[in-house]
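sequence and predicted structure are below.
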Amino acid sequence: MYSIKTVLAAGAAALFAMPALAGDIMINDAYARASGMNAKAGAAFFEIMNHGAEDDRLISATSDVAKRVELHTHKEDANGVMKMMEVEEGFAVPAGGMHALKRGGDHVMFMGLNQSFVDGETLSVTLVFEKAGEMTVDIPVDLKRNPMAGGMDHSKMDHSKMGHGEANKGDDTSN
């Protein structure tokens, strides 16, 4: 016979695995990670699906887990060095389509963490869309997830020029 704690824990895990919905926008396969218990930065990754007839755009994200939360991407400079940078215009999500936030690409960046990311716990993040508005998502921390296929070679990444001060210098949370 299963204990009530086991049943409740299984139910909670299933709930967090469910996609989040707001209007025509659905968030699927969300997870967050940091490079270690003492990391000063972390990141969240997920798929944004737009089931509506109009294009939308993720324009910002907020969370109390960090002093600063930004939408980020990786770009290669003329010297072949990968740099992480803020995407101030946000991420377009086409009507009837999707936009993936994944390691080595677009992601939500948490800088100046207020707490450690503990495997199995969840982070509350509010995503702001241009048309769908605000959507709060509970994102599970998954420190064990392996990098996706086609992951990025971080040997060329220059984190010293991210332009965000000392809060995240040297942390590599997107691998």
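That came in fine, so what should we check first?

from here on, just use CA atoms for contacts and neighbour counts.
Fine.

mind listing what the residue positioned nearest the centre of the chain touches?
Taking CA atoms, centre = their mean as the criterion, A44 is the residue nearest the geometric centre of the chain, at 1.7 Å. When contacts are counted by CA atoms under 8 Å, 6 or more residues apart in numbering, A44 is found next to 30-33, 101, 107-109, 139.

please apply the same query to V125.
61-64, 136-139.

not counting sequence-adjacent ones, nearest residue to it?
Excluding the flanking residues, the one nearest V125 by CA to CA, 6 or more residues apart in numbering is S63, at 4.8 Å.

in the chain, which spans are helices?
For the chain, the helices defined by DSSP state H cover 4-17.

and the strands in it?
Secondary structure of the chain (DSSP state E): strands at 20-22, 25-34, 41-50, 56-62, 66-76, 82-86, 91-93, 98-101, 107-113, 122-129, 133-140.

show me which of the contacts of V125 is closest to E76.
Of all the contacts of V125, E76 sits closest to A61, with 24.3 Å by CA to CA.

so what's the residue count around the residue lying closest to that closest one once chain neighbours are set aside?
Nearest non-adjacent residue to A61, counting by CA to CA, 6+ apart: L127, 4.5 Å away. L127: 19 surrounding residues under other CA atoms under 10 Å.

from what I can see L127 touches S63, true?
No. L127 is not in contact with S63 according to CA atoms under 8 Å; the separation is 9.0 Å.

before we move on, the earlier item: output the strands of the chain in CSV, with distance to P147 appended to each entry.
Formatted as CSV, the strands of the chain follow (distance: least, CA to CA, whole Å):
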stretch, distance to P147
strand 20-22, 23
strand 25-34, 11
strand 41-50, 11
strand 56-62, 23
strand 66-76, 15
strand 82-86, 17
strand 91-93, 22
strand 98-101, 13
strand 107-113, 14
strand 122-129, 20
strand 133-140, 16
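
pasting the second one now:
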Amino acid sequence: MGLVALALLGMGSAQAHDFRHGDVVIDHPYATPSLAGTTTGAVYFKSIRNKGKTPDRLLSARTAVAARVEIHHMQMDGNVMRMRQVPALELPAQTEVSLRHGGAGTHHLMLLDMAQPLKDGDRFDLELVFEKAGTRRVNVWVQTPRAGAPAHKH
């Protein structure tokens, strides 16, 4: 019984994938596999939480897997999803911002000019630059969305 409990405890901690940097908690950074032959990809987060009493902003990001990373805002325009680059992602004090794929969030990080497509199971480092919290490196997991979850199309 003790070994089973230890195994279950180990599984839970192995699946924990969040990073704390000052008052900012970056919860589960992930990317979806990109289509073969494309040079773009997208990074999402279960959430980014600002636990502090003052607002912060995500100003930029960079990674070795893409020449550029842009912060994108998504919004429905009739029946069409429109994306546009924004200069920063606002993180109000003591709030949680969702950056999930498939319409569950309004923002994501766009990976541009990638040398090769992202494949399920890949992992890569991503450096996030916050206005107040500073710079934090996180590890992004590439994973296929659960069945029924729409994929991000570029």
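Looks like it arrived, so ask away. Model, not experiment: these values are computed from the prediction.

where does the TM-score land?
Comparison of the two superposed chains (TM-score structural alignment, normalised by the length of structure 2) gives a TM-score of 0.79, and 141 aligned residues with a CA RMSD of 2.6 Å.

coming back round to it: and the contacts of V125 of structure 1, which are buried?
The neighbour count (16 or more other CA atoms under 10 Å) marks 61-62, 136-139 as buried among the contacts of V125 of structure 1.

could you redo those as JSON lines and give each row distance to V93 of structure 1?
Converted to JSON lines, these look like this (distance: CA to CA, whole Å):
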{"residue": "A61", "distance to V93 of structure 1": "15"}
{"residue": "T62", "distance to V93 of structure 1": "19"}
{"residue": "T136", "distance to V93 of structure 1": "18"}
{"residue": "V137", "distance to V93 of structure 1": "17"}
{"residue": "D138", "distance to V93 of structure 1": "20"}
{"residue": "I139", "distance to V93 of structure 1": "20"}
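
closest one of the residues you listed to N114 of structure 1?
T62 (13.1 Å).

residues near N146 of structure 1, how many?
Neighbourhood size, N146 of structure 1 [other CA under 10 Å]: 9.

so A7 of structure 2 versus D18 of structure 2, what's the distance?
The gap separating A7 of structure 2 from D18 of structure 2 is 21 Å, by CA to CA, to the nearest Å.

got the contact list for T63 of structure 2?
Contact analysis of T63 of structure 2 by CA under 8 Å, 6+ apart lists 69, 124-127.

would you format these as CSV with distance to T54 of structure 2 included?
CSV is the format used below for those (distance: CA to CA, whole Å):
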residue, distance to T54 of structure 2
V69, 26
F124, 30
D125, 27
L126, 24
E127, 22
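
R33 of structure 1 contacts P147, correct?
No. In this structure, R33 of structure 1 is not within contact of P147 by CA under 8 Å, at 11.2 Å.

of these two, which one has the most company?
The residue with more neighbours, out of R33 of structure 1 and P147, is R33; 26 against 13, by other CA under 10 Å.

identify the residue of structure 2 aligned to the more buried one.
In structure 2, the residue paired with R33 of structure 1 is T32, using TM-score structural alignment.

ok, its match touching D122?
No. If you go by CA under 8 Å, T32 of structure 2 and D122 don't touch, sitting 9.9 Å apart.

that older thread, quick check: the farthest pair among the contacts of T63 of structure 2?
It's V69 and F124 that sit farthest apart of those, by CA to CA, at 13.6 Å.

give me the number of residues near the closest residue to the residue nearest to the centre of structure 1 other than its chain neighbours?
Leaving aside its sequence neighbours, A44 of structure 1 sits nearest to A32 (CA to CA, 6+ apart; 4.1 Å). For A32 of structure 1, the tally of surrounding residues (other CA under 10 Å) stands at 28.

identify the residues contacting A32 of structure 1.
So A32 of structure 1 contacts 42-45, 123, 139-143 (CA under 8 Å, 6+ apart).

ok, now G121 of structure 2?
So G121 of structure 2 contacts 141-143 (CA under 8 Å, 6+ apart).

nearest to R57 of structure 2, of the contacts of T63 of structure 2?
E127 (14.3 Å).

test my guess that H28 of structure 2 contacts S47.
Yes. Applying CA under 8 Å as the test, H28 of structure 2 and S47 come out as touching, 7.3 Å apart.

please name the nearest non-neighbouring residue to N139 of structure 2.
Using CA to CA, 6+ apart, the closest residue to N139 of structure 2 is D125 (4.6 Å).
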